[in-house]
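> fold the stuff below for me.
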Amino acid sequence: MKANTRRGNRLVFDAVAGSYDQARPEIPAGLVADIVGFTSLAPGEKVLDIGAGTGQLTLPLGKAGLDVTALEPGEKLRELLEKKTAADDRVHVTGGFFEDYDGAEDGSFAAVFSANAFHWIDPAVSYDKAAGLLRPGGYLVLLWNVPTVEDGALRVALNERAFADHPDFVRDAHPRVEVLAAEGSEEMAASGRYETPRVELCSQPLVFTPDDYVTLLISYANAAVLTSEARRDLEDGVRRVLADHDVESIRVVNSVYAVIGCRAEQ
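From the prediction side, this is the model:
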């Protein structure tokens, strides 16, 4: 995933924090376990989760036994994450942008993680700063997910009707996760701070009610930035398509990819 040039929108998720918390899926525990195994992370080791949201990656990392510093700049998102992890002494929630983060000494983390957030960081800062926070042999692990409606007729109807004015929501039958992963791998390698990155892919079946599917859409930046009227129009358009197809549940394939790079020794 290339760096996002619209970084002024990086706090927009705070306006839809409830929707974000309700509908965004956790990163699959099996993928997290595979990454922990590949990177040889041991229980209790310190890791950083950048742009933690309401814990979609933070919680699986904590369940894996890691000591997680969860960095989340959005106040409402952070409050929800703090409530979820209040009784978990393995998770430490803090605020602020990664560009300004100074809560750790250089080389203090065994791994730096980020799920669906690293592209919001200034690329002039992102890879270098992450490398500086890693101990020798530490890993940068970047993850993204792409949810796609499984039913072909329903997906086409949503694309052509509900998303006609919202092309960022349009999904093909086979999302471009391999292409996106390759682009992310190339970008990480081009920074010169990491050894040849490894890519991991997985898919996760999800089932949403119509209400929860609409909530999922509203949790994304391209919906959160809309005016209230435009957002209602999007919601209404989606609901009309679902009603026309007599949909009671929506099966979604959540394609997840991870780009994993070991800090290169300079």
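
> alpha carbons only for contacts and neighbour counts from here, please
Noted.

> what comes up buried for the lengthiest strand in the chain?
Criterion DSSP state E: the longest strand present in the chain is strand 134-149. The neighbour-count check on strand 134-149 (16 or more other Cα atoms under 10 Å) flags 134, 136-149 as buried.

> over to stretch 254-266?
254-264.

> and for comparison, fold this next one:
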Amino acid sequence: MSVEPRVSGLQHPDSRSFEQVADLYERARPGYPEEIVAWLVERLDLRRGRTVLDLGAGTGKLTRALVATGAEVIALEPGDEMRAQLQRAVPEARVLAAGAEAIPLPDDSLDAATAGQSFHWFRLDEAVPEVDRVLRPGAGLGLVWNMRDQDDELQREITELLAPFVPPGREGEGPGVTEFFRREAFAESPLFERFEEREARFAEELDAEMLVGRISSISFVAAAAGEERARLQEALRELAATRGGRVDFRYLTEALVTFSVA
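The predicted structure is shown next:
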């Protein structure tokens, strides 16, 4: 399992590319499977009267599911364009311009925290104690990732097309992300305990242009030179054409819940 370098917020050059494609990210990226969302809601005890913080909220793909629980939702997003999309998509959430390493909230003020598709961007040595600071003792932290399902033939073909674009440290995408971060972020940390994991698979049917948009919203593709990106996009259209113009885009979703030491 390999992941993106952990340089927080907009400091990593690939993360800055999200600012260029915030609208595309909102249109083309999926949400999370109902099974995983329901599990997170249950394990974090999200309901009316509770307060949850969504870290690295992006355009609000996870935030809107949190709002649906009736809990008070605070969403952190450092990128201006992503944050603007977030505010439009989820007006019910309180949106703050901040990263996970410097959370502008009081100590012990939150009942839960989440990070959807964002924890790998954080500087973990700073973010983990900062998240613990704002969580009440015993509060839960839920992490979730959608990953392209490498057991699927289409995804293996897409992986081959992406190979020239992949930066060092992202040579592979596959299962094991929760196990990786359990070691990287928490193995030697006295701040969190009790680890629970869940996974699910899901698929979405996409036409050729939505396939192009979805892959173009990947950070290292968005950061690529225009001509290189155009060649990749044409190859994706050809790939869709070999399947009648529509594809089943399959994901493996992994989630991890851990709890602040009481």
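
> about what we covered before: how about the buried residues of stretch 254-266 of structure 1 in TSV, adding secondary structure and distance to residue 114 of structure 1?
Listed next are those as TSV, based on DSSP: H, G, I helix; E, B strand; the rest coil; distance: Cα to Cα, whole Å:
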residue	secondary structure	distance to residue 114 of structure 1
254	strand	17
255	strand	16
256	strand	13
257	strand	12
258	strand	10
259	strand	10
260	strand	11
261	strand	13
262	strand	15
263	strand	15
264	coil	19
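
> make TSV out of those and add distance to residue 46 of structure 1.
Below are the buried residues of stretch 254-266 of structure 1 laid out as TSV (distance: Cα to Cα, whole Å):
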residue	distance to residue 46 of structure 1
254	28
255	27
256	24
257	23
258	20
259	19
260	17
261	17
262	16
263	16
264	19
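
> sorry, back to before: what mean distance separates the longest strand of structure 1 from the matching residues in structure 2?
With mean Cα distance after the TM-score superposition for structure 1, strand 134-149 of structure 1 departs from structure 2 by a mean of 1.5 Å once superposed.

> show me what that strand is packed against.
strand 109-115, strand 250-262 (3 or more Cα pairs under 8 Å, 6 or more residues apart in numbering; DSSP states H and E).

> next, format those strands as CSV and append distance to residue 69 of structure 1.
Shown next, in CSV, are those (distance: least, Cα to Cα, whole Å):
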stretch, distance to residue 69 of structure 1
strand 109-115, 10
strand 250-262, 19
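
> residue 157 of structure 1 is nearest to which of these?
Distance to residue 157 of structure 1, taken as Cα to Cα, is lowest for strand 250-262 among those, at 13.3 Å.

> so where in structure 2 does the closest one end up aligned?
Strand 250-262 of structure 1 corresponds to residues 247-259 of structure 2 when matched by TM-score structural alignment.

> chain center to that stretch: distance?
A distance of 10 Å separates the centroid of the chain from that of stretch 247-259 of structure 2, by Cα atoms, centre = their mean, to the nearest Å.

> repeat for stretch 176-190 of structure 1
For stretch 176-190 of structure 1 - counting by Cα atoms, centre = their mean - the centre lies 15 Å from the chain centre.

> stretch 119-133 of structure 2 too?
The answer for stretch 119-133 of structure 2 is 15 Å, by Cα atoms, centre = their mean.

> one more: stretch 109-123 of structure 1?
9 Å.

> got the buried residues for that stretch?
Quick answer for stretch 109-123 of structure 1 (16+ other Cα under 10 Å): 109-121, 123.

> those residues: which two are farthest apart?
Pairwise over the buried residues of stretch 109-123 of structure 1, using Cα to Cα, the maximum falls at 110 and 120, 22.5 Å.

> picking that back up, what's the closest of the buried residues of stretch 254-266 of structure 1 to residue 33 of structure 1?
residue 258 (12.5 Å).

> isn't the closest one right up against residue 188?
No - assessed by Cα atoms under 8 Å, residue 258 of structure 1 is found out of contact with residue 188, at 11.8 Å.

> can you show me the strands along the stretch 151-266 of structure 1?
Using DSSP state E, counting those that start in this stretch, the strands of the stretch 151-266 of structure 1 run over 198-208, 250-262.

> wait, which of those strands is closest to residue 192 of structure 1?
Comparing the strands of the stretch 151-266 of structure 1 by Cα to Cα, strand 250-262 comes nearest, at 10.8 Å.

> average offset between the closest one and structure 2?
Mean for strand 250-262 of structure 1 is 1.0 Å (mean Cα distance after the TM-score superposition for structure 1).

> hey, where'd the strands end up in the stretch 1-150 of structure 2?
So, for the stretch 1-150 of structure 2 - with DSSP E, counting those that start in this stretch - the strands run 51-55, 72-76, 94-96, 110-116, 135-148.

> many thanks, we can stop here.
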